[in-house]
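**Q** Structure here, sequence nowhere to be found:
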């Protein structure tokens, strides 16, 4: 909400709500996004990076999708800036070849 309220097309009510949050919950000013949804909901991305780096790799891939949410893109941007050593491996779709 706070991030969205900074956009030029944000509704005045959204801006007021975000201002109230920033005044009454100062910890929300942190730039690090929180994971939204699923088993990791509410965790800071730095914590998620330590606990589940494979999930962080998925976030980076999923954020490239046209339908990715703003939160997904924010998480991926934070990871790109702060976890530069995180390697994203391409997952090949199709049949597995047994050696």
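**A** Sure, I can see it. What you are looking at is a predicted structure, and each value in this text was computed from that prediction instead of being measured.

**Q** okay, CA-based contacts and neighbour counts for the rest of this
**A** OK.

**Q** what's around residue 56, how many residues?
**A** If you count neighbours by other C-alpha atoms under 10 Å, residue 56 ends up with 23.

**Q** wait, I meant residue 62
**A** 16.

**Q** for the helix or strand hosting residue 49, packing partners?
**A** Using DSSP states H and E, residue 49 sits within helix 45-51. Here helix 45-51 touches helix 53-62, helix 70-82, going by 3 or more C-alpha pairs under 8 Å, 6 or more residues apart in numbering; DSSP states H and E.

**Q** okay, pairing it with this:
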């Protein structure tokens, strides 16, 4: 599911940027933030590809910057928009 498909969830949406190149995740995070959703970004110093996390951080106020890695996300969060838990 991409960011545009999440827009109908409005305030229930949580955007998580783990890594990436370019800045295409920034527009989706803007949409989530405008709808009172939560924006979480991986610490660019911990990201394999820091361009996208840096773009989001440099262009908007995010709710959390964390040392997240894909292994920290519950399996549900990797494949669906259902319950998503973050832990170490």
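**A** Everything's here; your move. Bear in mind the structure is a predicted one, so any value in this text is a computation, not a measurement.

**Q** TM-score for these two?
**A** Taking TM-score structural alignment, normalised by the length of the second structure as the basis, the two superposed chains have a TM-score of 0.33; 49 aligned residues with a C-alpha RMSD of 3.7 Å.

**Q** list the buried ones in the helix holding residue 49 of the first structure?
**A** Across helix 45-51 of the first structure, burial judged by 16 or more other C-alpha atoms under 10 Å covers 45, 46, 48, 49.

**Q** Distance to residue 82 of the first structure added to these, as JSON lines?
**A** JSON lines is the format used below for those (distance: C-alpha to C-alpha, whole Å):
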{"residue": "45", "distance to residue 82 of the first structure": "10"}
{"residue": "46", "distance to residue 82 of the first structure": "9"}
{"residue": "48", "distance to residue 82 of the first structure": "13"}
{"residue": "49", "distance to residue 82 of the first structure": "10"}
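
**Q** Tell me the one among those residues nearest to residue 12 of the first structure.
**A** Closest to residue 12 of the first structure out of the buried residues of helix 45-51 of the first structure is residue 45 (29.2 Å), distances taken as C-alpha to C-alpha.
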